[in-house]
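In: Okay, structure incoming, though there's no sequence with it:
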């Protein structure tokens, strides 16, 4: 069963390009942006990370 999930994950990542790799950066950025006042400033590095990986 685990091999099927790994194969499915590999197939999806191959088809979707770099979006799968940039997802953790984007999720972290969204979480940081919820912090009042400093959220958008604190999220700037993760936004840059996501944009470098998946322009």
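Out: On my side now, so go ahead. Source: prediction; values computed, not measured. Residues are numbered from 1 along each chain as shown.

In: C-alpha from now on. contacts and neighbour counts both.
Out: OK.

In: Run a quick neighbour tally on residue 25.
Out: Using other CA atoms under 10 Å, residue 25 has 20 other residues around it.

In: And for residue 21?
Out: 14.

In: The helix or strand hosting residue 45 packs against which elements?
Out: Assigned by DSSP states H and E, residue 45 belongs to helix 44-53. Applying 3 or more CA pairs under 8 Å, 6 or more residues apart in numbering; DSSP states H and E, one finds that helix 44-53 contacts helix 19-33.

In: another structure for you, compare them:
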């Protein structure tokens, strides 16, 4: 095993460890009801981008998120 191949192995392990860390941080931030309300909140944010009618169209998804995660 050369030094270069060992370096690639360490980089791969570091990248995997970083990815696992990011997933753990995201899952810790979205626990319980917040995780269940996430699809409603994401849909609401997507609808609010639409000019003029976005906020009106997002009202049902906002209500959905509020019911799940008061």
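Out: Structure's in. What do you need? If you're wondering where the values come from, they're calculated on a predicted model, not measured in any experiment.

In: The helix holding residue 45 of structure 1 vs structure 2, average offset?
Out: Taken over the aligned residues, the distance from helix 44-53 of structure 1 to structure 2 averages 0.1 Å (mean CA distance after the TM-score superposition for structure 1).

In: Where does that helix end up in structure 2?
Out: Residues 59-68 of structure 2 are the counterpart of helix 44-53 of structure 1, counting by TM-score structural alignment.

In: Show me which positions of that stretch end up buried.
Out: Buried residues in stretch 59-68 of structure 2, counted by 16 or more other CA atoms under 10 Å: 61, 62, 64, 65.

In: How about stretch 21-31 of structure 1?
Out: Buried-residue list, stretch 21-31 of structure 1, by 16+ other CA under 10 Å: 22, 25, 26, 29, 30.

In: And the first one, what's its match in structure 2?
Out: What it means is residue 22 of structure 1. In structure 2, the residue paired with residue 22 of structure 1 according to TM-score structural alignment is residue 37.

In: ok now do the closest residue to its match other than its chain neighbours, which residues does it touch?
Out: What sits nearest to residue 37 of structure 2 in space, not counting adjacent residues and going by CA to CA, 6 or more residues apart in numbering, is residue 65, at 5.0 Å. Contacts for residue 65 of structure 2 (CA atoms under 8 Å, 6 or more residues apart in numbering) come out as 37, 38, 40, 41.
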